[in-house]
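*Asks:* how would this look folded up:
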Amino acid sequence: MRASSTRRAFAVAMALCGAHAAAFAQDASAYPSQPLRIVVPYPAGGATDTLARLIATKLQESWRQTVVVENKPGASGTIGNDLVAKAPRDGHTILLGITALVQVPSLMPKLPYDVLKDLQPLVQVASTNSVFLVPASSPAGTLKEFVASAKANPGKHSYGSYGIGTSSHIQGSLLNLQAGVDLIHVPYKGAAPLLQDLRGGQLSSAFIDMATARPHLDSMKALAVTGPQRNKALPNVPTFAELGYQSFEPVGWFGLFMPTGVEAPIAAKFIAEASRIVHLPDVVARIESLGMTPGELKGDEFARVVKSDAAVYARIIKDANIRLE
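*Replies:* Next up, the predicted model:
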């Protein structure tokens, strides 16, 4: 009797597992079963918004399902990030996040979500190096010469950024630490006034993302780039790593995330389709026209980069004592 009962229990358990697996497959085959929304935690019109709308259009075409882009700006992106982190785990709410996603937690410790626990990285859409630029009138032709001048003239050199706590601020602080210089930080509200003052010589230098810098490279000098390898648009400009500097390897990225807990088959289906879209010839051309590099990472690979970048930026922010004022 006992053996018979055990066999029946085992058969029931296997049947339930089979039904559960079938339900998973059915869920994935029916996905998306309702309109998708891609949340952009920044205002309309910027690079993040542009990429989100590009992906949304292609998803809508291939899946014959409405895809809406929702701009939820505010609080350094945390409003939109939190919305997605707390969204239903059905795969219909997606975040188009940027590198700030893993920088802000070290600047604003009391966030209502945990980036590494509550958001699941899916696909890297694009990436972009930062370029260290000086005015065309600068006597420095190399980073070594610029650093030597900054050391010889303490308090007379500056660097501009997009604001306190942004990548350009963090990178400038890192240069100060590693080069042993004291460049004065000048935060700006947006790229246009920063570029104007840099070209005019009111600023000594600035870290500017490649997408923003590209149209202006002829009117300034590029001394170095961030990232693990040189930028194709600037083949003669060395990386910071080549010049002996550390922790400048992370590049700015734009990536798609879902709330953690979405069923694996659904997440896998989205990853496969979004990755296919990123590599379409017309999408590649559009991303490159923005001065960016199409994303190569997906799934676990992208997740490892997100985690690694979070650790790098946390260390820099702590060492440089960067705080949101």
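*Asks:* Every contact and neighbour count from this point should use C-alpha atoms.
*Replies:* Noted.
*Asks:* Identify the single longest helix in this structure, thanks.
*Replies:* helix 2-30 (DSSP state H).
*Asks:* any residues touching the helix or strand that it is followed by, and which ones?
*Replies:* As assigned by DSSP states H and E, the chain's next helix or strand after helix 2-30 is strand 36-40. For strand 36-40, the external contacting residues (CA atoms under 8 Å, 6 or more residues apart in numbering) are 48-49, 52, 56, 65-73, 80, 84, 92-97.
*Asks:* List the buried residues of the helix or strand just after strand 36-40.
*Replies:* Once the chain leaves strand 36-40, the next helix or strand it forms, by DSSP H and E, is helix 47-63. For helix 47-63, the buried set under the neighbour-count rule, 16 or more other CA atoms under 10 Å, comprises Ala47, Thr48, Asp49, Thr50, Leu51, Ala52, Arg53, Leu54, Ile55, Ala56, Lys58, Leu59.
*Asks:* now for helix 47-63, which elements pack on it?
*Replies:* Packing partners of helix 47-63 (3 or more CA pairs under 8 Å, 6 or more residues apart in numbering; DSSP states H and E): strand 36-40, strand 67-71, strand 93-98, helix 264-278.
*Asks:* Now show me the structure for the sequence below, then we'll compare the two:
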Amino acid sequence: MKRRSSILAAALLPFCLCAVSSAIADSYPSRPVRLIVPYAPAGSADIVARRIADEWGKALGGSFYIENRAGAGGNLGVDVVAKAEPDGYTIGLQTVSLAINPSIFPKMPYDTLKDLAPISMVATSQHVLVVNTKFPAHTTKELLAKAKANPGKYNYGSAGAGSTFHMSAELFKAVADVDIMHVPYKGGGPALIDTIAGQVDMSFPVLSAAAPHVNAGKLIAIGVTGPNRSPLMPNVPTIAESGLPNYSFETWFIVFAPAATPKPLIDKLNASLVKALNTPALKDRMIKEGFDPAPSTPAQAQAKLTKELSSWAKLVKDKGITAE
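*Replies:* From the prediction side, this is the model:
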């Protein structure tokens, strides 16, 4: 009799856990949700997080607050999420660097696939190659000629090792076969500030971050990184059409929770984010700022992350890219 009771209890356990998880999801959120951005303010990830936070909060029936935890190419902030309580109150937003970092950092504080639970893809975006106003080249062809004639003389600023600034530039260097020095910063904002000031020669910021400075005449846009020209900068050619036909780079943004977060919470976060990203006002604003909303299911986000981990590992190995 005792054995039969134990067997029955074991059989009912999954149903009980499911019921508990569903009950937790029904009352969630009961307090603000912390959305960690692993870079300094004003970078592309920070911009995306702040754009979606309000509308996502409305769709979820709660609110989000942004916490910037810069360091180690984004690994510091992501690790905070990986080790947080899986209760839905700490989640993260990261760029394609989430798939790149395991290949360029010799030691990782977390396992990307084991310690994180993707919630949804958020958006994609192009970057743009910009130079300061004193730089002696205003086109991709001119820049390539200068770089080839002066190996190691010029430099570029990035948001940190493994950031999209970094990888778009390293891909540019690999395709063009030029030697341009990497100067990493703790976030895209500081890198742009020093590019404007002439402390570094160039950078590859996301379009939305660069556009105000380009429009104000503080930076010169040489080429966009994607396969097509951007409506934000219709007169700026793609790098591909400017002498590097094999070059193309676009970043993506993903939100995620700690791996053990109950599925009902993941599903609730996903459904509310998808609803927010399909809100006409938010969608229109993001597009105008250079971000293309790209919501997905958790499974699609997981598949995207898994595939990109593999493809970036190959490129990093083939080109010998490191976190320096």
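*Asks:* now the angle between helix 264-278 and the longest helix of structure 1, please.
*Replies:* Helix 2-30 of structure 1 and helix 264-278 are oriented at 30 degrees to each other (axes from the mean of the first three to the mean of the last three CA atoms, to 10 degrees).
*Asks:* same for helix 2-30 of structure 1, what does it pack against?
*Replies:* Counting by 3+ CA pairs under 8 Å, 6+ apart, the packing neighbours recorded for helix 2-30 of structure 1 are helix 264-278.
*Asks:* superposed on structure 2, where does the helix it packs on end up, distance-wise?
*Replies:* Superposed on structure 2, helix 264-278 of structure 1 shows a mean distance to its aligned partners of 1.3 Å (mean CA distance after the TM-score superposition for structure 1).
*Asks:* and if you look at stretch 119-128 of structure 1?
*Replies:* Mean for stretch 119-128 of structure 1 is 2.3 Å (mean CA distance after the TM-score superposition for structure 1).
*Asks:* In structure 2, which residue range corresponds to that stretch?
*Replies:* Stretch 119-128 of structure 1 corresponds to residues 116-125 of structure 2 when matched by TM-score structural alignment.
*Asks:* how about the helices of the stretch 101-250 of structure 1, start to end?
*Replies:* Shown for the stretch 101-250 of structure 1, the helices assigned by DSSP state H, counting those that start in this stretch span residues 115-118, 143-152, 167-179, 191-200, 210-213.
*Asks:* which other residues reach the second one?
*Replies:* The one in question is helix 143-152 of structure 1. Ala140, Lys156, His157, Ala179, Gly180, Val181, Asp182, Leu183, Leu223, Ala224.
*Asks:* How far does that helix sit from its chain's centre?
*Replies:* 31 Å (CA atoms, centre = their mean, to the nearest Å).
*Asks:* quick one, it and helix 167-179 angle?
*Replies:* 80 degrees.
*Asks:* buried stuff in helix 143-152 of structure 1?
*Replies:* Here helix 143-152 of structure 1 shows Leu143, Phe146, Val147, Ser149, Ala150, Lys151 as buried, counting by 16+ other CA under 10 Å.
*Asks:* now, which of these sits nearest Gly244 of structure 1?
*Replies:* The nearest member of these to Gly244 of structure 1, counting by CA to CA, is Leu143 at 11.0 Å.
*Asks:* Quickly note the distance from the closest one to Pro238 of structure 1.
*Replies:* 9 Å (CA to CA, to the nearest Å).
*Asks:* on that earlier part again, can I get the helices of the stretch 101-250 of structure 1 in CSV including distance to Ala11 of structure 1?
*Replies:* Output for these, formatted as CSV (distance: least, CA to CA, whole Å):
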stretch, distance to Ala11 of structure 1
helix 115-118, 36
helix 143-152, 70
helix 167-179, 57
helix 191-200, 65
helix 210-213, 59
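*Asks:* Tell me which residues touch the residue opposite Gly155 of structure 1 in structure 2 once aligned, please.
*Replies:* Applying TM-score structural alignment, one finds that Gly155 of structure 1 aligns to Pro151 in structure 2. Listed by CA under 8 Å, 6+ apart, the contact set of Pro151 of structure 2 reads Val178, Asp179, Ile180.
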